[in-house]
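> This is a predicted model, with the sequence first.
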Amino acid sequence: MELILDRVSVARGGVPVLAEVSLRLAPGRALVLRGPNGIGKTTLLRTIAGLQPPVAGTIAGAEERVAYAGHADGIKPTLTVAENLAFWASVFGTEGIGAALAAYQLEVLGWRMAGTLSAGQKRRLGLARLLVTGRPVWVLDEPTVSLDAEAVGWFAGAVRTHLAAGGSALMATHIDLGIEAEVLELSGHRAVLPALDDFDGAFA
């Protein structure tokens, strides 16, 4: 089942940022969003993940199929690494965390409290969470932040495995991961801001 955006417009804090964005993401494929900082990549990804509604347009194929990894790592600091993954597995109704631990070399850290991990280790744990969701569409916002070169390679390997199994990935990243992916440049989708004298329109 494809993820389809049809002329989607999004706003941040009530201010339009992107307009008329359309895309199709088929199973087994990856797509990278590109554009300057502040253009609205995060806002678009959060909208696709269902964290906020679009201003206009339609999104199909997301519903309960999306696993989202944003700037926050989504971990519970008072649980161990293994307990964090077990918690998320229970939330999504999946079983087994061994593959997720192995994908990001977390086995030796399984007993550590998540709150004591380094920034890179926390990021690896946050990304490992995707592997226990069982969801086919990964929506990823700058997923390699805080990762060293070796961990970036582990992430790229996890994405390749996910795609090979029929999953898909939509990412905002400036790093070449060595993954075959389409690119959607968002610069041409900047929203036209309301005129300064259109007070009501600015908050529509």
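On my side now, so go ahead. Remember, it's a predicted structure, so these values are computed and weren't measured experimentally.

> contacts, neighbours, all on C-alpha from now
Will do.

> Contact partners for the nearest residue to H71 once chain neighbours are set aside?
Closest residue to H71 apart from its sequence neighbours, by Cα to Cα, 6 or more residues apart in numbering: D141 at 6.6 Å. Shown in contact with D141 (Cα atoms under 8 Å, 6 or more residues apart in numbering): K41, T42, L45, A69, G70, H71, M171, A172, T173.

> How about W88?
Contacts of W88 (Cα under 8 Å, 6+ apart): R129, V132, T133.

> From the residues you listed, pick the one nearest I97.
Comparing the contacts of W88 against I97 with Cα to Cα picks out V132 as the nearest, at 6.6 Å.

> also this one, for the comparison:
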Amino acid sequence: MEFQVTDLAVARGGLTVLQGLTFALAPGQALILRGPNGIGKTTLLRSLAGLQPAVAGVISLSPDAIAYAAHADGLKATLSVTENLAFWAAVFGTDRVDQALDAMNLRALADRPAANLSAGQKRRLGLARLIVSGRPLWMLDEPTVSLDAASVSLFAAVVRTHLAAGGMALIATHIDLGLPEARVLELGPFKAEGQLSGTAAGFDEAFA
């Protein structure tokens, strides 16, 4: 199962921000999205994940094949770490809770309510949902926010395991995740004419 994007254009606030995007991901491959704040990385990922319509172009995979990790961790504060993962396992129809606990080093926190976790621990739990999903394509928007260096390395190892099993990953990030095999796609050349830049673009992106 390959992920193909052909001549894609996406919009934010009614204005096209990126256009002419064409790329492909085969099983076992990762692609890093790069570009300045406000260029449209989040808008692109949301469109690819089926959360908002694209302006033009073709996306080959159904959203049902995609697990999308956005800026929010998507946790239920009153549920424990295990209960949060069990909730998502039920949603996705999988039995990967134990695998996710071990992979993201959450076993010692298994019974702790999500409300009592640190920012970094919440982020690890949010990312553990990807493992629970069982879906082949992971889309990640700045996944390492709030993570320390050790947790970034842990997450990179999880991504490598996913790729080795035939999964795919599309990641918007400004930092080096230690994935030398990943290709990089610079979004600058695909910026649509008339797109905002600088502070104004960043402000708009926050509310996309």
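That came through, no problem. Just so it is clear, the structure is predicted and the values come from calculations on it, not from any experiment.

> returning to that earlier point: just the buried ones from the contacts of D141 of structure 1?
Using 16 or more other Cα atoms under 10 Å as the burial test, the contacts of D141 of structure 1 include K41, T42, L45, A69, G70, M171, A172, T173 as buried.

> that's a strand at the second one, yeah?
Spelled out, it's T42 of structure 1. No. Going by DSSP: H, G, I helix; E, B strand; the rest coil, the assignment for T42 of structure 1 is helix, not a strand.

> if we can go back for a sec, mark which of the contacts of D141 of structure 1 are part of helices, please.
K41, T42, L45 (DSSP state H).

> which one of these sits closest to T116 of structure 1?
The nearest member of those to T116 of structure 1, counting by Cα to Cα, is T42 at 27.5 Å.

> In contact with the most centrally placed residue in structure 2, which residues?
Centre of structure 2 computed as the mean C-alpha position; nearest residue by Cα atoms, centre = their mean is L140, 1.3 Å away. By Cα under 8 Å, 6+ apart, the contact list for L140 of structure 2 reads L45, Y68, A69, A70, A169, L170, I171, A172.

> Would you point out the most distant pair within those residues?
Greatest spatial distance among those (Cα to Cα): A70 and A169, at 13.6 Å.

> returning to that earlier point: nearest to A151 of structure 1 among the buried ones among the contacts of D141 of structure 1?
A151 of structure 1 lies nearest to T173 out of those, by Cα to Cα, at 15.0 Å.

> G93 of structure 2 - how many residues pack around it?
The tally of other residues near G93 of structure 2 (other Cα atoms under 10 Å) stands at 13.

> And for it, nearest residue in space, chain neighbours not counted?
Leaving aside its sequence neighbours, G93 of structure 2 sits nearest to S133 (Cα to Cα, 6+ apart; 7.9 Å).

> Contact partners for the one you found?
Going by Cα under 8 Å, 6+ apart, S133 of structure 2 touches A67, W88, A89, F92, G93, T94.

> change it to 7 Å
Neighbouring residues of S133 of structure 2 by Cα atoms under 7 Å, 6 or more residues apart in numbering: A67, A89, F92, T94.

> how about the residues you listed, which pair is most distant?
Going by Cα to Cα, the pair spanning the contacts of S133 of structure 2 furthest: A67 and T94, at 13.3 Å.

> ok, so of the contacts of W88 of structure 1, who is nearest L3 of structure 1?
Closest approach between the contacts of W88 of structure 1 and L3 of structure 1, by Cα to Cα: T133, at 17.5 Å.
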